[in-house]
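Trainee: let's see this in three dimensions:
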Amino acid sequence: MFIAFTPTRLHPAGPGKLEAVLKQYDSGAPKVEGREHKALSGATETTVYRIEREYQCRTAPITLSPAGLAVWDTFAASCGAGEFFTFDPFGTEAAPDAPGTVQLKFRSFKQQRQPAWRFVFSFTIVEILA
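Mentor: This is a model prediction of the structure:
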């Protein structure tokens, strides 16, 4: 997995690039975001804002230094409010596979600390289809 983002919050020094191995990469069916209004006459008006697909992601355990953990923290802070970033689930920076522009779902980023500075990160990304 390769992530490229623009560091804007927390520790904005350095390039915004992350690489890891995905242990989980699951998606659901496309979801329509919008609203529906039914008038007293019975007429229905539907407004579609967008069609999106969510992907549940979890990394394999990663051994990180404090500086490496700071880059993950910067990613969570810089993209946690709906900012777009580049995500390639099966590629790397040197060998891209299928990079796309996605958003991090609000409050979905979690980190699990294991012994010996090993971490597992889980998050949900949202791909805008239309």
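Trainee: drop to CA atoms for contacts and neighbour counts, all remaining ones
Mentor: Fine.
Trainee: please, where are all the helices along this protein?
Mentor: Listed in chain order, the helices of the chain (DSSP state H) span 66-79.
Trainee: just so I have it, where are all the strands in it?
Mentor: Counting by DSSP state E, the segments of the chain that form strands are 2-4, 17-19, 22-27, 31-38, 44-59, 62-63, 84-88, 100-104, 110-114, 118-128.
Trainee: which residues does the third one contact?
Mentor: When you say that, I think you mean strand 22-27. 1, 53-60, 89 (CA atoms under 8 Å, 6 or more residues apart in numbering).
Trainee: again with the fifth one
Mentor: Strand 44-59 has contacts (CA under 8 Å, 6+ apart) with 20-39, 120-130.
Trainee: now the strands of the chain as TSV including distance to Ala70 and mean neighbour count?
Mentor: Formatted as TSV, those follow (distance: least, CA to CA, whole Å; neighbours: other CA atoms under 10 Å):
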stretch	distance to Ala70	mean neighbour count
strand 2-4	15	21
strand 17-19	11	16
strand 22-27	20	14
strand 31-38	33	11
strand 44-59	17	14
strand 62-63	13	16
strand 84-88	18	20
strand 100-104	18	19
strand 110-114	12	13
strand 118-128	12	18
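Trainee: please generate a structure for the following sequence too, so the two can be compared:
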Amino acid sequence: MLITFIPTRLVTGGDGKLEIGLQQYDSHDQAEGKEHKALSGYTEHTAYRIERHSICRTLPVRLTRAQLDQWREFAASCAFGEFFTFDALGTEAAPDNPQTVQLKFKSFKEKRLPGQLFEFGFTTIQVIA
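Mentor: Alright, predicted model coming up:
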């Protein structure tokens, strides 16, 4: 997995690139809109967009303090809907299918595991229609 973002919170002096393997990558499409049902029984649908939600969880990895700070920079820089490039199956050397996505609000989770390992989970959102 490759993530490319613009560091805006300046937690670190990193270059805005993260590369790590994924242990979970599940996607589903979700329609956004509203439904109104009148007293007569008539139902009216208003469609806003279709979003693709991708739930991601990284492989456990041992990180240096600087690498951990880069992950925290990503979480801080993309926390409020900022766009970033996400390539689930690609690397910097061999891109697969980079997409411009947003981080779902409050979805980024940092988990510390035994043995000084870290695992990160987050959900990306891409408007597809």
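Trainee: distance of Pro61 of structure 1 relative to Ala94 of structure 1?
Mentor: According to CA to CA, to the nearest Å, Pro61 of structure 1 stands 22 Å off from Ala94 of structure 1.
Trainee: quick one, what contacts Glu83 of structure 1?
Mentor: By CA under 8 Å, 6+ apart, the contact set of Glu83 of structure 1 is 103-104.
Trainee: and with 7 Å instead?
Mentor: With CA atoms under 7 Å, 6 or more residues apart in numbering as the criterion, the residues that contact Glu83 of structure 1 are Gln103.
Trainee: same deal with Lys111 of structure 2?
Mentor: Neighbouring residues of Lys111 of structure 2 by CA under 7 Å, 6+ apart: 118-120.
Trainee: what's the most distant pair in the contacts of strand 22-27 of structure 1?
Mentor: Arg53 and Ala60 (22.7 Å; CA to CA).
Trainee: ok, so of the contacts of Lys111 of structure 2, who is nearest Phe84 of structure 2?
Mentor: Comparing the contacts of Lys111 of structure 2 against Phe84 of structure 2 with CA to CA places Phe120 closest, at 16.7 Å.
Trainee: hang on, isn't the closest one packed against Glu110?
Mentor: Yes: judged on CA atoms under 7 Å, Phe120 of structure 2 makes contact with Glu110 at a distance of 4.8 Å.
Trainee: returning to what we had before: of Pro61 and Ala94 of structure 1, who's got more company?
Mentor: When Pro61 of structure 1 and Ala94 are compared for neighbours, Pro61 comes out ahead with 18 against 7, by other CA atoms under 10 Å.
Trainee: still on that earlier bit, make JSON lines out of the contacts of strand 22-27 of structure 1 and add distance to Asp73 of structure 1.
Mentor: Shown next, in JSON lines, are the contacts of strand 22-27 of structure 1 (distance: CA to CA, whole Å):
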{"residue": "Met1", "distance to Asp73 of structure 1": "17"}
{"residue": "Arg53", "distance to Asp73 of structure 1": "25"}
{"residue": "Glu54", "distance to Asp73 of structure 1": "22"}
{"residue": "Tyr55", "distance to Asp73 of structure 1": "20"}
{"residue": "Gln56", "distance to Asp73 of structure 1": "19"}
{"residue": "Cys57", "distance to Asp73 of structure 1": "16"}
{"residue": "Arg58", "distance to Asp73 of structure 1": "15"}
{"residue": "Thr59", "distance to Asp73 of structure 1": "15"}
{"residue": "Ala60", "distance to Asp73 of structure 1": "17"}
{"residue": "Pro89", "distance to Asp73 of structure 1": "19"}
